[in-house]
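>>> just the structure for this:
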Amino acid sequence: MRYPILFSPEDDIIDICWDNVFKAIFTQDIPPSQGALKRLISAFIGRSVDVLAVVANEPPALGRGDRQIRYDIRVRFDQGELANVEMTLNPQGFEALRLEYYAARLYSSQDIQGADKTFGDLTHTYQIAIIGRKRLFGDEPPVHQFRYYDQENKVSLGGRTRIIVVELEKAAGLLGEPVSEMSPAERWTVFFRYVTDPQQRDVINKILTYEEGIAMAGEVLLSISKDEAERARLESEYKYRLDRQSEMVQARRDGLVEGELIGLKKGELIGLKKEEQHLFEERREIARKLLTMGLSPDQIARATGLAPGEIPL
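All right, here's what the predicted structure looks like:
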């Protein structure tokens, strides 16, 4: 049965790649939001899951607004498995290292202390990162899955951690494929990348018709987009965060410029001191020659500008 949601050409859709909008869609205590999150995770780990809980890894959310400012969505599902799901619009150059760090922390956050537990009780963990505006890898596939693997000997460690990276900038290569032939992960990738693009609305509507979980996400997204107060709040929050980020970047740049100016001034002072020292030594050399010619110290001082105590007697 088709989920009853489609976008019209007139719909002005807010950008789901803003991480606060992303979390607003997938962390609400309503069936469409919960269903969308469950199917999102299922699509990227490759099997159906049942989400048991959205775990607050920051101070507890007191309301809808608090919940939306979380930097990621931490989920527990099935047999206690854990996943971090996050949208990163503008990743930094160290993004891959950051993902590895948080994947390790997620895995090691499990409690296996106690006489009745072993390392075998550790469960699978997944770090799912959706990258909005940058390519992290030089190839064309938009979805990568990383596990511990000995590439030289082609042996897998068989571990229980996985890092899944989705690069939305590579979604253009999927537009030529029929929606029916896309994988669930590819349909989500195209949806995230082009849901705000009126030129791709037909493709998005086909995906909404084909993929119920994406349609659930689309329903919440459309509701937020049409709610003027909620939309204004999210846009204001995003603008505030963007302004703060820009201020910090500009402050660092200003600090670098100031540092360069200080360095130049220091360099000029050092150069000036060296030049003065060179002139001083030249005057002392002239004074020595004048002494050999029989001039008195007072005469030499007047001729060279040296103080009496600076004349080498």
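>>> use CA for all of it now, contacts and neighbours both
Will do.
>>> can you give me the strands in the chain?
For the chain, the strands defined by DSSP state E occupy 51-55, 73-77, 81-88, 125-131, 143-146, 149-150, 155-156, 161-167.
>>> is it possible to export these to a markdown table including distance to Gln250 and mean neighbour count?
Formatted as a markdown table, the strands of the chain follow (distance: least, Cα to Cα, whole Å; neighbours: other Cα atoms under 10 Å):
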| stretch | distance to Gln250 | mean neighbour count |
| --- | --- | --- |
| strand 51-55 | 35 | 17 |
| strand 73-77 | 30 | 20 |
| strand 81-88 | 21 | 22 |
| strand 125-131 | 24 | 24 |
| strand 143-146 | 33 | 14 |
| strand 149-150 | 41 | 12 |
| strand 155-156 | 45 | 10 |
| strand 161-167 | 27 | 22 |
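>>> would TSV of the ones you listed with distance to Gly35 be doable?
Listed next are those as TSV, based on distance: least, Cα to Cα, whole Å:
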stretch	distance to Gly35
strand 51-55	9
strand 73-77	13
strand 81-88	15
strand 125-131	17
strand 143-146	22
strand 149-150	33
strand 155-156	33
strand 161-167	20
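>>> what's the local residue count around the residue lying closest to Ala36 once chain neighbours are set aside?
Leaving aside its sequence neighbours, Ala36 sits nearest to Gly213 (Cα to Cα, 6 or more residues apart in numbering; 4.5 Å). Neighbourhood size, Gly213 [other Cα atoms under 10 Å]: 26.
>>> and this one, please, so the two structures can be compared:
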Amino acid sequence: MAIGIDPTVDYAFKLLLGSPEHPAITLHFLNAILGDEIQITEVEILNPILGKGDDTDKVSILDIAARDSSGRVYDIEMQTSLPAGLAERLAYYTASLYVGQIGEGDAYTRLRPAISICVLDAIMFRESQPIHSDFRLRSREGNLNLTNGLQIHLLELPKYTLPSDHKVIADPVEAWAYFFRQADAMTTDEIQQRFNCPAFTEAAQVLDMTQRPQQHRSQYEQRLKAQRDERARMQYAVDQARLEGEALGRISILRKILGGEPESLDSLSLEQLTVIEKELQNQFRERGI
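Below is the predicted model:
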């Protein structure tokens, strides 16, 4: 039987990668994203899920704050849509992690790298094909590295093409992309065979355990509903913007034909635009144009 728990739901995501009881999963994920440059052997979760009220504060609770044995600090988050200002927010969070490490009078040499990782179930950079983007402070030519102290990693899940075969997925970044997209429709045995990796076997067990106790299942369902509602709100806003744009276009054409003076309509609602369009259409018919 399929697990039925979507790891991109932020509550399940937090249980998966933000549990002190399962550091091997977090270590595997971090090492997959950071690659050969850094190999982490220990990680501490700084904001584990503690109680029933934790699902009410997404920013402070369901994002994952962590620190490795070298003092590097991490913010790991899941985004199921592309919110306005995401790039700026990621830069702000990363900078906050960085400057928050020292106080007045502390030496800058005490600063350790601050690394943000955003798993995004949407496409942010359509002009770029890689599913994993790594942003640093470098020269324009790319041959000079100012510092690795600020890093932002972006994993755009829709860019990953699911393989048609059943071979073990060896590439760790692709493996995580596949897991995030498909784990809810797989059984624990299928996950074990697909990845042949202890970290993913443990991850499957964590997702399966999310259904028990009832507290976890209830909070998961609440967050799933919240994410679906947010997607619906965003889709409604997109649809409204499209309809308003179409109405503005039609009104502009009618005014040109009727010889009316142009005026700004940007502040008007769709309902107000509809009334104006109907009035112009009536004038159009009355003139027999």
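>>> ok, the residue nearest in space to the middle of structure 2 - contacts?
Note on structure 2: the residue nearest the mean C-alpha position is Gln79, at 2.2 Å, using Cα atoms, centre = their mean. The contact partners of Gln79 of structure 2, taken as Cα atoms under 8 Å, 6 or more residues apart in numbering, are 8, 10, 118-121.
>>> just give me the closest of the residues you listed to Lys58 of structure 2.
Asp10 (8.2 Å; Cα to Cα).
>>> residue in structure 1 matching that closest one?
Matched by TM-score structural alignment, Asp10 of structure 2 corresponds to Asp19 in structure 1.
>>> so how far is Phe137 of structure 1 from the residue nearest to that match when sequence neighbours are not counted?
Sequence neighbours aside, Met87 is the residue nearest to Asp19 of structure 1 in space, at 5.3 Å (criterion: Cα to Cα, 6+ apart). Distance of Met87 of structure 1 to Phe137 of structure 1, computed by Cα to Cα, to the nearest Å: 17 Å.
>>> counting contacts, what elements does the longest helix along structure 2 pack onto?
Assignment by DSSP state H gives helix 214-258 as the longest helix of structure 2. For helix 214-258 of structure 2, the packing partners by 3 or more Cα pairs under 8 Å, 6 or more residues apart in numbering; DSSP states H and E come out as helix 10-17, helix 270-286.
>>> helices of structure 1, start to end?
Going by DSSP H, structure 1 shows helices at 19-26, 31-45, 64-68, 95-108, 184-194, 201-210, 212-226, 228-292, 297-304.
>>> next, the angle from the first one to helix 228-292.
What it means is helix 19-26 of structure 1. 150 degrees (axes from the mean of the first three to the mean of the last three Cα atoms, to 10 degrees).
>>> mean deviation, helix 19-26 of structure 1 versus structure 2?
Mean deviation of helix 19-26 of structure 1 relative to structure 2 after superposition (mean Cα distance after the TM-score superposition for structure 1): 1.7 Å.
>>> could you say which of the helices and strands packed on helix 214-258 of structure 2 is packed most deeply?
helix 10-17 (a mean of 24; mean count of other Cα atoms under 10 Å).
>>> quick one: contacts of it?
5-7, 22-23, 25-26, 29, 49, 55, 62-64, 77-79, 203, 206-207, 210, 219-220, 223.
>>> map Ile40 of structure 2 onto structure 1.
Per TM-score structural alignment, Ile40 of structure 2 is aligned with Ser48.
>>> quick one: that match from Ala103 of structure 1, how far?
For Ser48 of structure 1 relative to Ala103 of structure 1 (Cα to Cα), the value is 21 Å.
>>> of these two, who's got more company?
Ala103 (22 against 14).
>>> please consider this matter closed, and thank you.
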